[in-house]
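K.L.:
Provided below for reference: sequence and predicted model.
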Amino acid sequence: MEMPVERRQCGSNGFRKRAGSHEYCFSGNATAVMWLMFIAFSVVMRIAVAQGTMFSFLQFSNYDSGLTLLGDASIGQEDLALQLTQNNSGRALYRTPILFTDGSSHASISFQTSFVFSVDSSTDPSSMGEGLTFLIVPDNTTLGSPGPWLGLFNPINGSSTATPNPLAQTVAVEFDIHKDIEFWDINDNHVGIDINSLDSIFAKEASSDMQVVNLTSGHIKAWIEYDGQARKMSVSITPFVATNDYPKPAQPLLVVDVDLSSYVSEYMFVGFSAATGSGVVNHKVYSWSFESTDSSLSDFEDISPTPSPSGPAQPVSQASLFRAHDCGRLLALLLVLVLSCLAF
């Protein structure tokens, strides 16, 4: 017959438990410590998960690129760059989907991304390129059409249209080098924000601190930042400068009020697309960093490891779910709480 469990006071701030022939004494302090450790550990894990996703590619690798490549997309053997086009369209997506909206509140996360790219037609100066995009899409299997579609969308029933398609759930920033009148392009050298359509909700001629930047002039760095709390997106670009690598402009090129939670699902894929027109144009991405969080954009640090075009070869960095130093601070706080309880 199982003996009943007896519970009696043990000292001034504890209790004694008896089960069978065994008797245990727990102090109140020990109990409090155990509860605090449990609560703090739960908080640490919650914050760690909430940190979102962070990854950086200083260069790309054929062995384990961490990317899903569609169409023309490939990794260059010589320069270890992500080549998006050959003579058609290509798309490259980070292999793991990213949390973009909170499952319960449906609020948007914040993110920042930066990358170095180039659009080069030097192999055939008569070739026509279209440009490339940074995109946020719901799947990693769809490839958009070449030409004015930028590898981003496909024409509906073979027709060209700028009518937004809510089912597309696609957000993109286009770096467009061809004026396509069917999509109301402002010129043949512009940056625009696209939502479910190639008719940009806002676009400007490519420039950096009021100086025009030719998108086909060489290596260019772009920054895209979205604050989920302020519901605001900004885009900046700058060309490579021999004396200062890629100086970030003092003022963004584009600043747009937009609530992405209205256009994206809970999990989305991020990456790039590009397309050629006639002939061969190389659209390349040389390095790429991305970070997301459910906090404000102001909490971000600089995650822009983009060496100059002539810099040494660098390995691909590993993906991380949260910042190591943040968890270090949380664990240090947990230790202080435990020691404080034991002191009493």
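P.N.:
Received it, and whenever you're ready, just let me know what you need.
K.L.:
all contacts plus neighbour counts: C-alpha atoms, from now on.
P.N.:
Fine.
K.L.:
Output the contacting helices and strands for the host helix or strand of Ser114.
P.N.:
Here Ser114 sits within strand 110-120, counting by DSSP states H and E. Packed against strand 110-120 by the contact rule (3 or more Cα pairs under 8 Å, 6 or more residues apart in numbering; DSSP states H and E) you find strand 220-227, strand 282-293.
K.L.:
which of those strands sits most buried?
P.N.:
For the helices and strands packed on strand 110-120, the stretch with the most neighbours on average is strand 282-293, a mean of 25; neighbours defined as mean count of other Cα atoms under 10 Å.
K.L.:
Any figure for the gap between Thr238 and Ser56?
P.N.:
19 Å (Cα to Cα, to the nearest Å).
K.L.:
Val338 too?
P.N.:
Using Cα to Cα, one gets 36 Å for the distance from Val338 to Ser56.
K.L.:
Looking at these two, which one has more neighbours?
P.N.:
Ser56 (24 against 19; other Cα atoms under 10 Å).
K.L.:
Can you verify the more buried one is assigned to a strand?
P.N.:
Yes. Note on Ser56: a strand contains this position according to DSSP: H, G, I helix; E, B strand; the rest coil.
K.L.:
ok, and here's another one to check against it:
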Amino acid sequence: MSKGLLLIWLIFFFQLVSLSTSSKDISFVFNGFGQSNLSLVGSATLLPNGLLQLAKDSQHQMGHAFIKKPVEFSSSKPLSFSTHFVCALVPKPRFEGGHGITFVISPSVDFTRAQPTRYMGIFNASISGSPSSHLFAVELDTVRNPDFRETNNNHVGIDVNDPISVESAPASYFSKTEQKNVSINLSSGDPIQVWVDYHGTVLNVSVAPLEAEKPSLPLLSRSMNLSEIFSSRRLFVGFAAATGTSISYHYLLGWSFSTNMELLQLLDFSKLPQVPRPRAEHKKLPFVLIIALTVILAIIVMAVLAGVYAEVSEPWEKVCGSK
């Protein structure tokens, strides 16, 4: 075999290997995050029971959780994926709940320039709307931002390079038993299922309570070409959450993802961690107030005892007897 022919054969062989590798579907599932291969940044924390908390319960926090290695989407096929996750947003007692959770696909996990509050830890005021962001997100938003054309504080939205959603709707799901859309309170603290499916050029987003099956009709359905958003097929998938003056505990219970809808693995609800319910803290009296109340109480007791002693010791009572 000539060297030229051998070189051609080697090039052809490596192209076949590359094509085979790039077309391999990727799937994973986490029933709880105790054994997950996630990169946690900012205030994201893995709790002992396998619950993933994205943002701390204080003001102006950001938390990010992404798969450590980027997903290699096939370059020989149209971009597609399906994901199913369970989350819970629990408002902190005595605070208005916010700001929400986003499912994110991005060529980078560098969100150092991102801002909390209404930018949800993935956008910022200076570059929002720029095509160079190469950012796709599905948001579960619990704060109304009129500047972002939001009509309520309980909605689901599709974001492309911008916190202003290209499409959004109040959180609800199509109930098979009632044959109508039923509202969901995202800030109820109860576990909520979310499905995001993208195939061809159609993106579908659905939500439902934990006890419900996947709705037959999606909440959001939009025709879009995500391949135009991403210049690379090596993309990170994960989640972000943020707080502002509004604060919630942002939890993830389980997550399944696949580049092939047919290979999407089911979540095992029996293995999902429980969502804690924070108790309202009782305000403690200041130390000075405690001392003052103690002194006042002591004076009252002494006055009462003095009065009783005076009542008993009246001289005229000893002569005439008590009335």
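P.N.:
That came through, no problem. Everything numeric here is computed off the predicted structure, so don't read it as measured data.
K.L.:
coming back round to it: show where the strand holding Ser114 of structure 1 falls in structure 2, residue numbers please.
P.N.:
The alignment of strand 110-120 of structure 1 onto structure 2 (TM-score structural alignment) spans residues 80-90.
K.L.:
Run through who's touching the matching stretch.
P.N.:
With contact meaning Cα atoms under 8 Å, 6 or more residues apart in numbering, stretch 80-90 of structure 2 is reached by 97, 100, 186-200, 210, 248-261, 264, 275, 277.
K.L.:
Show me where the stretch 101-250 of structure 1 has its strands.
P.N.:
Taking DSSP state E, counting those that start in this stretch to define them, one finds strands in the stretch 101-250 of structure 1 at 110-120, 129-137, 171-176, 190-195, 202-205, 207-208, 211-212, 220-227, 232-239.
K.L.:
Just give me the match in structure 1 for Tyr173 of structure 2.
P.N.:
Using TM-score structural alignment, Tyr173 of structure 2 pairs with Ser208 in structure 1.
K.L.:
re earlier: against structure 2, what's the mean shift for the strand holding Ser114 of structure 1, could you check?
P.N.:
Comparing strand 110-120 of structure 1 with its match in structure 2 after superposition yields a mean distance of 0.4 Å (mean Cα distance after the TM-score superposition for structure 1).
K.L.:
what distance separates that strand from the centre of its chain?
P.N.:
Strand 110-120 of structure 1 has its average C-alpha position 10 Å from the chain's average C-alpha position, going by Cα atoms, centre = their mean, to the nearest Å.
K.L.:
same question, stretch 264-277 of structure 1
P.N.:
11 Å.
K.L.:
Could you do stretch 19-35 of structure 1 as well?
P.N.:
Using Cα atoms, centre = their mean, the offset of stretch 19-35 of structure 1 from its chain centre is 47 Å.
K.L.:
ok, Ser58 of structure 2 touching Thr243?
P.N.:
Yes. Under the contact definition of Cα atoms under 8 Å, Ser58 of structure 2 touches Thr243, with a separation of 7.3 Å.
K.L.:
The two: who's more crowded?
P.N.:
For the pair Ser58 of structure 2 and Thr243, the greater number of neighbours falls to Thr243 (30 against 16), based on other Cα under 10 Å.
K.L.:
Is it correct that the more buried one is in contact with Leu54?
P.N.:
No. The pair Thr243 of structure 2 and Leu54 does not pass the contact test of Cα under 8 Å, sitting 10.1 Å apart.
K.L.:
shared neighbours of the two, which are they?
P.N.:
Contact with both Thr243 of structure 2 and Leu54 is made by residues Met62, according to Cα under 8 Å, 6+ apart.
K.L.:
gap between Trp9 of structure 2 and Ile291 of structure 2?
P.N.:
Taking Cα to Cα as the criterion, Trp9 of structure 2 is separated from Ile291 of structure 2 by 91 Å.
K.L.:
Please apply the same query to Arg144 of structure 2.
P.N.:
Taken as Cα to Cα, the spacing of Arg144 of structure 2 relative to Ile291 of structure 2 amounts to 45 Å.
K.L.:
Structure 2: helices as residue ranges?
P.N.:
Defined through DSSP state H, the helices belonging to structure 2, from first to last, are 3-22, 287-312, 315-320.
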